[in-house]
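Chemist: here is a sequence together with a model predicted from it:
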Amino acid sequence: MFHRIAELTIRRPRLVLIVAVVGVVLMGAVGAGAFGKLQGGGYDDPSSQSSRATQTIEKKFGGETNLVLLVRPSQGGVDTPAAEKRGRELVADLKKEQDLENVVSYWDTNSPDLRSEDSREAMVLAHVKGDDIEQRENAKSITDEHAATHGDDFTIQAGGTAAVGNDMGEQSNKDLVLAESIAIPLTLLLLLIVFGTVVAALLPLAIAVIAITGTFAELFLLGSFADVSISAINLTTALGLGLAIDYALLLINRFREQLASGATVEDAVRKTVNTAGRTVAFSAATVAAALAALMVFPQYFLRSFGYSGVGVVAIAAISSLFVMPALFVVLGHRVNSGKLPWAKPGQRAETRTSLWGRLARTVMRRPALTALPVLAVLLVAASPLLGINFGTPDERVLPKDAQSRQVAEALQKDFGGNDDTALHIVVDKAVDKAPLASYAAELSGLKGVARVEASTGVYTDGQDAASGPGNAALGRPAAQQLNVVTSLTPRSDAAQDLVEEVRAVDPPTGTQPLVGGTDAALVDAKDSIGDKLPLAIALVALTTFILLFLFTGSVVQPLRALVLNMISLGATLGVVTWIFQDGNLSGPLGFTAQPMEVSMTVLMFCIAFGLSMDYEVFVTSRIKELHDLGEENESAVVNGLGHTGRIVTAAAFVLAVSFFAFGVSKVSFLQMFGIGSGLAILIDAIAVRGVLVPAAMRLLGRRAWYAPGFLRTFHARFGLSEGGDEPASAPASASVPAPGAAGAPGGPGAAGEPPHVKDSTRV
């Protein structure tokens, strides 16, 4: 297959490039509509009890409270005649809004729970209609409109989930623009430093444009008939650029090596596609397998990253295999045009004696002495995982000056229970007053419950508070809603325990209440992701094992790769937990410590695992190629890392920069994702590829290439090796194979090792 791709691009390079340009134009036209098809939210499992409660309340009662207006009179308290008059006018105006339902305030209920303890502030509660994005936009427009209209009388601040979502969205957009303004110039500068020539440095951008526009088109099509998160756009741009750089680095480096060795342009393209092109294909398959595991989760926020991730990986790989060789044919030796002052004159001589080759040789001489300290540091870095806790995004991910965060803190501090974070219980059938009252009273007696609001009354400490007849809006002929208002910190362990206790209370006979609300949604999200996580990990491990076996012909290499990658990821997640959950570096980074965001942690794991396997394939491919050509195991590792170490490190630093740029974000879970992903890339590229891989290969020796006889037979028939299915013509300057060819001790053909491919070209 790879030989045919090479021959196509050699015979018809301009046709391939024309097709690519037309494809980009068409995909760009389709993908431009992706933003209108994508949605916000998607953090909840639609089949969970909390999601079903939300849907039922939406249908039967007009929706849960998702907008809280904190109103403060310009003069005096909320009970003055002037404030009461103006407050009623404000509420009347809000009730006229078509996008609001269930508007409730202190001034039309006289409920002391909607008034601050110092009587200086009052709450107006409402439900904003629409999907997640519409709720955010409507909450902002309504708040801004009435803040302007009634600004002389009141200071109005917006809180609640709709306002928090709007503030998150606006701040995230600002942060993304800032991050890209930092990352793009630095990326271009690093590309110039790495490639050393202007022309070569610009080539990855062609692949990035194709990958990103193609994935936008994919998201448009998927968004037309499925729920797809708008957050997938961010992954598309970051991963599209990163993978384009990774694959272009590998292909350009190999093409330039071949030219430097004296090969013709055509033979250089053939060898590049049959070796580095094959590596790109397998690398893409491993990354896609890791990201595809996100599709097993019911939350469309996570599934969307699977859609976009697999799409961008596939398109980046396919365009690299076709477009890059066509560009090589058209450019030829001009790929080295625009040489910069720091560029080295040749590639061939440097690779064998590179820093990474020398490091690999040192490690293999004393594998235990060099690897054990690195392993110890990584295990210590992973130790904070022993105390990891998980949560979902709330107002604390925002900076302290965000309006919705200030409202949430005021409600928690100055009001007797936060209605916005109440548990919402819905009974989807008729219930008699007596059993409903008994149920509400029992709920109010639970520890941490401030009050229970029902159509039959308001209950505290296990009995009717006798503060009024109850909220008639909470009762319907065929349904009942109860609001369990707590004094607990939202999303705390105690608040989550209360969810379980509420669900354990015996309901009225013949009913099956559904418990919703923010704390219930958190409990359900953790349970849902926890239930699917073993399956996702198993799929990632299994597909990675199969792909690496097909690539190497060994059952040991996949196991070695999985173990080292898990150590690397454990260290990364441990450091991120130490920073963002335990609060270390919270001062310099400007965030509030809180539990690890569960969806973002899973996403970071899958992306970091996929990219680490990307570099695994880069390194292993060259080691195996040299091993199959007859080099001893130690020599193959040293020379293989000598060839690829610089590529992997350069690709890692360029990609890490694009992720680290998110460290300037003022939304803490974006900081966590960016810093964690960048850190994972560098740990893997330096500590694992530079030290642990050569140490493991030295300790394993010839066993590193072991496979049972029946699997060797299977691989010989179905496996794909780095050497290529069609050898390129050897250039005149090619050296002869090293001793240890077929049948030699330690060479290909030794017991337990796959036979080497027919390729006499030494690189």
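Modeler: Arrived safely, thanks for sending.
Chemist: C-alpha from now on. contacts and neighbour counts both.
Modeler: Noted.
Chemist: residues of stretch 164-179 that come out buried?
Modeler: 164-169, 171-172, 175-176, 179 (16 or more other Cα atoms under 10 Å).
Chemist: to clarify, my last question referred to stretch 121-140.
Modeler: Applying 16+ other Cα under 10 Å to stretch 121-140 flags 121-129, 132-140 as buried.
Chemist: just the ones of those residues in strands?
Modeler: 122-128 (DSSP state E).
Chemist: got CSV for those, with distance to residue 416 too?
Modeler: Converted to CSV, these look like this (distance: Cα to Cα, whole Å):
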residue, distance to residue 416
122, 12
123, 12
124, 15
125, 15
126, 18
127, 21
128, 24
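Chemist: quickly name whichever of those is closest to residue 296.
Modeler: Lowest distance from residue 296 to these (Cα to Cα) belongs to residue 128, with 31.1 Å.
Chemist: hang on, residue 651 packs against residue 246?
Modeler: Yes - counting by Cα atoms under 8 Å, residue 651 does reach residue 246; the two are 5.3 Å apart.
Chemist: here comes the other one, which I'd like you to weigh against the first:
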Amino acid sequence: MFARLARGVTGRPRIVLTVALLFVLGAAVLGVGAFGKLLSNGFDDPKSDSTRAANEVDTRFGGTPNLVLLVTARSGSVDDPAVAAAGRSLAAELGKEPGVRGVVSYWTGAGAALRSTNGREALVVASVDDDHAKAVATKIEKAADDGPVTVRPGGRAGVNRDVNAQVTKDLSTAESIAIPITLVLLVVAFAGVVAAALPLGVGLIGILGGFAALSVIGSLTDVSIFAVNLATAMGLGLGIDYALLMVSRYREELAAVRRGSAEPLTGIQKRAAVIATVRTAGRTILFSGATVIVALAVMLVFPPYFLKSMAYAGIAVTLVTMLTAVLVLPAVLLLLGERVNALPVRGLIGLVRRQRTAERGAASDVPREATESPFWRGVATRVMRRPLLAGLPVVALLLLLAAPVLHVSFATPDDRVLNAAPSRQVGDVLRADFGSNVSGAMNIVVNGPTSEATLTSYAAALSRLPGVGRVDSAAGAFQHGARTSPPGPADARFAADGATYLQVVPSIDPMSASGERMAHAARALPAPPGTQVLVGGVSAGLVDGKHAIGSRLPLAIGLIALATFVLLFLFTGSVVLPLKALVLNGLVLGAVLGVSVWIFQDGHLSGLFGFTPGPLDTSMPVLLFCIAFGLSMDYEVFLLSRIKEEHDAGTPNAEAVAAGLARTGRIVTTAALLLAVTFAAFATGSVRFMQMFGLATALAIVLDASLVRGVLVPAFMRVAGDVNWWAPAPLRRLHNRIGLSEGGPAAGPTAPETVAVPRPSAEPDLGLTEKSSSTAS
């Protein structure tokens, strides 16, 4: 299969590159338009009661208050004539802006609830269409610069504006950090500029392809702005992973073809090296990409479009990057030939050292990827001498790191995910200086006719619930079961034909366990006779969001486990190795989630990263699980591919494991380091859950590439022995028929073009004698 693919690509390399260039240009044009189509929401279940309630309020009652303007007197109090006049003027001007509805303020009869306890701040509250919210908030904020008051926008509209701006800024910062470091590390890893540039090229094509996909999908459905971060990180990271594997294997094949000859390689020899590279590394990349795509696709089962957006971006980037590595990169390698080693960097003393080949008579300029890593062979050898003694402490460490998961708590994002922004400042003032939080109100829609007496009774009952500060309704305002003010002109907004809604303003943090209990209590309260009630708002959205994630989590875990098992079975023919991969990945994911709780919920290292500790975002563990799982399987496939090559060639189990780790250890370590740098750069941002995502993903990559691949995999495979490759007879026959392998007919036609390289005999002593640098094709 892959030999035929490689012959097709290498037969017309310039045509392949021309098509690739046209794709890049088209993707760049499409991708530019993606940013204007992306949204900053997407954490709610669109079919939940809370979302239905929000839609009802938007369509029938003028919208929920999503823009909160915190008006602060520069001197005196908000009741001073000049300040009051400025407040009334501000409310009037806000009401004239496009997309603005239902403006209410302290100075227009809304009551003392919109005045701070110290008397220096008051609120103007309105509902603004999402399309106009950013422009309105910015204009109003600037218009008050020179007056007797200062104005800071908050509420959901203000948070969305600040998050969008911060994400754009953080992405630029992360790229400015990650790309230069990545380029330097690539030059060091490849000891040459030309070879180092290839992974960045593959990554750039993947990123552009992801942006183009987001632009198209964003025209059809809602897509989250945070998908841009994932597209950038995944494109750069997977581009490095796949190109590193392809280029390293190609340089290894070149060294094997040359076999000590000083003569320039012929076109046939170069093409044979490319075909051998695609037949081995290309197959690995296909399976690796498939496992990543499967892991990402699982996010599509969850309702919030934040997670769906991450799936769209990740799948598109992975697919484009994978195809670029398998189709475009071989054409580039064929045209470059030995010039892939051009512009060597030998002057980095202490950083770049070429290893001498272990094969007698090989050329002195063979790149170091063509040799085994003595370090990783030594690690594998020592681990397999005492596998239980080496492996059990690592398992214990991972379980210890996972322990904080036992007290994890969840919430949906609010202004506190921002480190410093106007909307965060408004939120802090609302929580500290106002008796109730209007931006965190529950919105209860009552569909059906209600009399004044019935509505009064229902509103009074709501006001008696624990955590409720007051209830605003068409029947007036209520506190602690009693009406505190009769209905006024401003309360007309709560009534519509055949329906009404009530605004339940909490006296507690709506993003807390108490807020959840308040929402449950409101839903448990009997509805007025002959009506149907929908409970929405912040606390109800949190309840519904947790249910949307939790109820589908078993299905998601089952799907990802089944799909991964099937893919690894097709890859290896074993039922034991897929189970091993699932268990080890589960250990890593548990450890990473535990560390995330310890840092971002419990607050350790908060001073270093500059965030406010708080519950984890409901969607983030799912995102972390899918991304980290996919990337972990990436390296699993890298390692198993070389172990399987050795095993299929008749090498005993222990030596096959040692040789596989020796031949991939450097590649996996380098790729993991580069990918970890890419994700860790997001920890420098100012949006808490993206900081967590970047740091946790980087940690998962490092743990997987070091402790799992270096210790647990060889320990397990040593203990399991030949059982590693076991499968029931029916499944073995099935694999012989449908398993993707180059050992069948597809491998035959490449024989005339591939230089056969002698293989040294297997060592029974777990590789204490270093093996040849020749390929195991």
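Modeler: The structure has been received and is ready for your questions. What you are looking at is a predicted structure, and each value in this text was computed from that prediction instead of being measured.
Chemist: TM-score for these two?
Modeler: Superposed pair, TM-score by TM-score structural alignment, normalised by the length of the first structure: 0.94. Supporting alignment: 740 aligned residues with a Cα RMSD of 2.0 Å.
Chemist: quick one on the thing from earlier: so which of the buried residues of stretch 164-179 of the first structure comes closest to residue 191 of the first structure?
Modeler: residue 179 (17.9 Å).
Chemist: on the three-state scheme, whatever residue of the second structure lines up with the closest one is what?
Modeler: Residue pairing (TM-score structural alignment): residue 179 of the first structure is matched to residue 174 of the second structure. Under DSSP: H, G, I helix; E, B strand; the rest coil, the three-state class of residue 174 of the second structure is helix.
Chemist: which parts of the stretch 101-250 of the first structure are strands?
Modeler: 122-128, 154-159 (DSSP state E, counting those that start in this stretch).
Chemist: just put these in a markdown table and tack on distance to residue 728 of the first structure.
Modeler: Converted to a markdown table, those look like this (distance: least, Cα to Cα, whole Å):
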| stretch | distance to residue 728 of the first structure |
| --- | --- |
| strand 122-128 | 65 |
| strand 154-159 | 66 |
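Chemist: and the buried residues of stretch 164-179 of the first structure as a markdown table, adding distance to residue 424 of the first structure?
Modeler: Formatted as a markdown table, these follow (distance: Cα to Cα, whole Å):
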| residue | distance to residue 424 of the first structure |
| --- | --- |
| 164 | 19 |
| 165 | 20 |
| 166 | 23 |
| 167 | 24 |
| 168 | 24 |
| 169 | 26 |
| 171 | 29 |
| 172 | 29 |
| 175 | 34 |
| 176 | 35 |
| 179 | 39 |
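Chemist: distance check, residue 152 of the first structure against residue 490 of the first structure.
Modeler: 33 Å (Cα to Cα, to the nearest Å).
Chemist: more neighbours: these two, which one.
Modeler: residue 490 (19 against 10; other Cα atoms under 10 Å).
Chemist: now for the more buried one: what does it line up with in the second structure?
Modeler: In the second structure, residue 490 of the first structure lands on residue 510 (TM-score structural alignment).
Chemist: again with residue 695 of the first structure
Modeler: Under TM-score structural alignment, residue 695 of the first structure pairs with residue 715 in the second structure.
Chemist: pretty sure that match is touching residue 387, no?
Modeler: Yes - under the criterion of Cα under 8 Å, residue 715 of the second structure makes contact with residue 387 at 4.3 Å.
Chemist: looking at those two, which is more packed in?
Modeler: residue 715 (27 against 21).
Chemist: ignoring the adjacent residues along the chain, who's closest to residue 110 of the second structure?
Modeler: Closest residue to residue 110 of the second structure in three dimensions, ignoring its sequence neighbours and counting by Cα to Cα, 6 or more residues apart in numbering: residue 104, at 6.3 Å.
Chemist: ok, now which ones touch the one you found?
Modeler: 91, 110, 124-126, 490 (Cα atoms under 8 Å, 6 or more residues apart in numbering).
Chemist: quick one: contacts for the spatially most central residue of the first structure?
Modeler: Centroid check for the first structure by Cα atoms, centre = their mean gives residue 603 as the closest residue, at 3.4 Å. Contact criterion Cα under 8 Å, 6+ apart gives 294, 302, 305 as the residues in contact with residue 603 of the first structure.
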